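Peer 1: coords please:
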Amino acid sequence: MAGHSKWKNIQRRKNAQDAKRGKVFMKMAREIFVAAKEGGGDPEMNPSLRLAVDKAKASNMPNENIDRAIKKATGDLDGVSYEEMTYEGYGPGGAAVMVKVLTDNKNRTAAEVRHAFNKNDGNLGENGCVSYMFDRKGYLVIERSAHDVEEDDLMLEVIEAGAEEMETNEETFEIYTEPESFSEVKKKLEQSGYTFETAEISMFPQTYTPLGEKETEKMLNLIDTLEDNDDVQDIYHNLEADEEVLEKLT
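Peer 2: Here you go, the predicted model:
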């Protein structure tokens, strides 16, 4: 996982821009809707729904919004049908990009995603063209300031809980798991009193693509354009950008 901080810097920028809370809540509601539709409306019996609900609560999404999305999915309220799709392609400079969407009109969404790539010197590819460059992992972040714990002691607890790896920096402990063991690791650490800044299953690049300032600017514009699309849920990429360049551009 070396170099993951590069990914996290982009994620922090993304999170800062996600202050458009109405848009964020809408995307989370869709994720909850699909999880409940596929696996039932009880979070205790549906791990995907439980993860989606936890993610929504961590972003302070109101409980009534969460309940409404579940009720729509289970038939208690009228709702539309969403289809989950993933688009793969290359951004400027050949950076790998994966775009996860939930849409009720795949033709519209495909055209909009393709336009975003083309506008920013990228291009969509075939399914599988970049996904092999990413690993699917569970990801848990514990803030150091929120817990009085020594790194070695937490490492032992993390190993006993079944996690795969832990990285540390001045602000956080970052824990990685296999997707299948994510819920169990999270549950065991919660039982030990830990809370999480981030708790999700995500895609992490195996290697990074370094870009210069102009290509980085175009790549960030591509990410911004995709994030502004209501159908886009998540964007994964392997951009490596110089910290000074990122600060200048953001």
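Peer 1: could you use CA atoms for every contact and neighbour count after this?
Peer 2: OK.
Peer 1: mind listing the strands for the protein?
Peer 2: Assigned by DSSP state E, the chain shows strands spanning 83-90, 96-103, 123-124, 134-143, 165-168, 172-177, 198-205, 209-210, 232-237, 239-240.
Peer 1: show me what the fifth one is packed against.
Peer 2: It stands for strand 165-168. helix 151-161, strand 172-177 (3 or more Cα pairs under 8 Å, 6 or more residues apart in numbering; DSSP states H and E).
Peer 1: in stretch 203-212, what counts as buried?
Peer 2: Applying a neighbour-count criterion of 16 or more other Cα atoms under 10 Å, one finds 203, 204, 205, 207, 208, 211 buried in stretch 203-212.
Peer 1: surely residue 34 meets residue 73?
Peer 2: Yes - contact criterion Cα atoms under 8 Å: residue 34 and residue 73 qualify, at 7.0 Å.
Peer 1: related to what we said a few turns ago, out of the helices and strands packed on strand 165-168, the one nearest residue 215 is which?
Peer 2: strand 172-177 (29.1 Å; Cα to Cα).
Peer 1: now tell me what touches the longest helix belonging to the chain from outside.
Peer 2: Secondary structure of the chain per DSSP state H: the longest helix is helix 21-39. With Cα atoms under 8 Å, 6 or more residues apart in numbering as the test, helix 21-39 has contacts from 18, 42, 46, 48-49, 52-53, 55-56, 61, 65-66, 69-70, 72-74, 82, 102, 230-233.
Peer 1: what does stretch 199-215 give?
Peer 2: By Cα under 8 Å, 6+ apart, the list of residues contacting stretch 199-215 reads 1, 4, 51, 54-55, 92-96, 133-141, 179, 182, 186, 236-242, 245.
Peer 1: one more: stretch 180-187?
Peer 2: Here stretch 180-187 makes contact (Cα under 8 Å, 6+ apart) with 47, 138, 139, 140, 158, 161, 162, 163, 177, 199, 201.
Peer 1: got a PyMOL select line for the buried ones in the contacts of stretch 199-215?
Peer 2: Remark: buried members of those, expressed as a PyMOL selection using 16+ other Cα under 10 Å:
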select buried, resi 4+51+54+55+92+93+94+95+96+133+134+137+138+139+140+141+182+186+236+237+238+239+240+241
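Peer 1: I have a second one here; can you model it like the first so I can compare?
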Amino acid sequence: MAGHSKFSNIKHRKEAQDSKKSALMGQYVKLAQSAVKMGGSTDPKLNPKLAQVIESAKKSSLGVETIKKLLERMKNKEYKDIMIEVCGPANSIFLVMVDATNQVSARTEVKAAMRKHPVKVSNSPSSLHLFKQQGILYVTPDPERPNLDLEEIAIECEAEDVTKETNEEGQEVIKFLCDPARLSEVKTMLEGRSLTVENFYEQYEPLAPVTPSEAEQKEIDSITEKLENMDSYVEMHTNIEA
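Peer 2: As a prediction, this is how the structure comes out:
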């Protein structure tokens, strides 16, 4: 799995319905984070983009409670995103991002969620070299400029690649890839060309995805569900084949 959803892709070999639900939930969490980052407020009354994300989540009956918990934590400046590594069956790796005050509390919460599973929990991720970190930006197409040379724009903004995709709502979006260290810089350059950046984030793509057996997949599904149900859960990336 390489992140979450339409803007951030969860890739578990689950049953189709469970996989879609998990992906959508991660999507809304990511969109809410970006909305707060771009709008500067955790109050949907003061942040129209955040209000739009919450309304979309309500329509999908997914992610609303997770978003509410996230917003409450984001009001507390002492909280920060912390990555915890979980190693599970079939050499599976879960890079779990949680909101916590420090590394110890983050690891403690993850270990508590995993107490019934045969996994190893580490607060110092040692498997990042097995993933490719990728900056991703989604741009809303401009109907008044349908013939934009996207490849030229990508080169000018120092993006690595650009493609057109269709999101979960059937809308066309433009996806730019870039060095994650330059994510904010590329966003600024795109906006400088009067393009609307709808969402941007960092994603971890597995370099060698693993394929669990059916029995291992059941254990992985249970692990995934418990991690996603943690109060401090933000997002997750795994090396599990879709």
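Peer 1: list the TM-score for the superposed pair.
Peer 2: Remark: TM-score between the superposed chains equals 0.63 [TM-score structural alignment, normalised by the length of the second structure]; 207 aligned residues with a Cα RMSD of 4.5 Å.
Peer 1: how about the buried residues of stretch 203-212 of the first structure in CSV, adding distance to residue 109 of the first structure?
Peer 2: Listed next are these as CSV, based on distance: Cα to Cα, whole Å:
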residue, distance to residue 109 of the first structure
203, 21
204, 24
205, 25
207, 28
208, 27
211, 28
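Peer 1: and residue 9 of the first structure, how many neighbours?
Peer 2: Residues within reach of residue 9 of the first structure, counting by other Cα atoms under 10 Å, total 15.
Peer 1: so what corresponds to residue 156 of the second structure in the first structure?
Peer 2: Aligning on TM-score structural alignment places residue 156 of the second structure opposite residue 160 in the first structure.
Peer 1: returning to what we had before: with distance to residue 24 of the first structure added, can I get the strands of the first structure in TSV?
Peer 2: Shown next, in TSV, are those (distance: least, Cα to Cα, whole Å):
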stretch	distance to residue 24 of the first structure
strand 83-90	17
strand 96-103	13
strand 123-124	25
strand 134-143	20
strand 165-168	28
strand 172-177	24
strand 198-205	15
strand 209-210	28
strand 232-237	9
strand 239-240	23
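Peer 1: quick one: closest of the ones you listed to residue 220 of the first structure.
Peer 2: Nearest to residue 220 of the first structure among these is strand 239-240; the distance by Cα to Cα comes to 9.4 Å.
Peer 1: that closest one vs the second structure - mean distance after superposition?
Peer 2: Following superposition, strand 239-240 of the first structure is found to deviate from the second structure by 0.9 Å on average (mean Cα distance after the TM-score superposition for the first structure).
Peer 1: and for the closest residue to residue 141 of the second structure other than its chain neighbours, the neighbour number?
Peer 2: Spatial nearest neighbour of residue 141 of the second structure, chain neighbours left out: residue 173 (6.2 Å); criterion: Cα to Cα, 6 or more residues apart in numbering. By other Cα under 10 Å, 18 other residues sit near residue 173 of the second structure.
Peer 1: check contacts around residue 102 of the first structure.
Peer 2: Taking Cα under 8 Å, 6+ apart, we find residue 102 of the first structure in contact with 30, 31, 82, 83, 84, 85, 231, 232, 233.
Peer 1: aligned to residue 223 of the first structure, what sits in the second structure?
Peer 2: Match for residue 223 of the first structure (TM-score structural alignment): residue 224.
Peer 1: would you mind measuring from that match to residue 93 of the second structure?
Peer 2: Residue 224 of the second structure sits 11 Å away from residue 93 of the second structure, going by Cα to Cα, to the nearest Å.
Peer 1: next one: residue 225 of the second structure
Peer 2: Taking Cα to Cα, one finds residue 225 of the second structure at 15 Å from residue 93 of the second structure.
Peer 1: how many other residues sit next to the residue nearest to residue 122 of the second structure when sequence neighbours are not counted?
Peer 2: Leaving out its chain neighbours, the residue that sits closest to residue 122 of the second structure by Cα to Cα, 6+ apart is residue 85, at 5.1 Å. Neighbours of residue 85 of the second structure under the rule other Cα under 10 Å: 24.
Peer 1: residue 85 of the second structure maps to what in the first structure?
Peer 2: Aligned against the first structure by TM-score structural alignment, residue 85 of the second structure finds its counterpart in residue 88.
Peer 1: just checking, that match touches residue 133?
Peer 2: No - with contact defined as Cα under 8 Å, residue 88 of the first structure does not count as touching residue 133 (11.1 Å).
Peer 1: about what we covered before: contact partners for the match of residue 85 of the second structure?
Peer 2: 96, 97, 98, 99, 124, 125, 126, 127, 128, 129, 130, 131.
Peer 1: mind doing that once more with 10 Å?
Peer 2: 96-100, 123-131, 235-237 (Cα atoms under 10 Å, 6 or more residues apart in numbering).
Peer 1: same deal with residue 48 of the first structure?
Peer 2: Contact analysis of residue 48 of the first structure by Cα under 10 Å, 6+ apart lists 31, 32, 34, 35, 36, 38, 39, 40, 54, 183, 201.
Peer 1: what about the fourth one, how many neighbours?
Peer 2: Using other Cα under 10 Å, residue 35 of the first structure is surrounded by 24 other residues.
Peer 1: how close does it sit to residue 22 of the first structure?
Peer 2: Taking Cα to Cα, one finds residue 35 of the first structure at 20 Å from residue 22 of the first structure.
Peer 1: also the second one?
Peer 2: With distances defined as Cα to Cα, the gap from residue 32 of the first structure to residue 22 of the first structure amounts to 15 Å.
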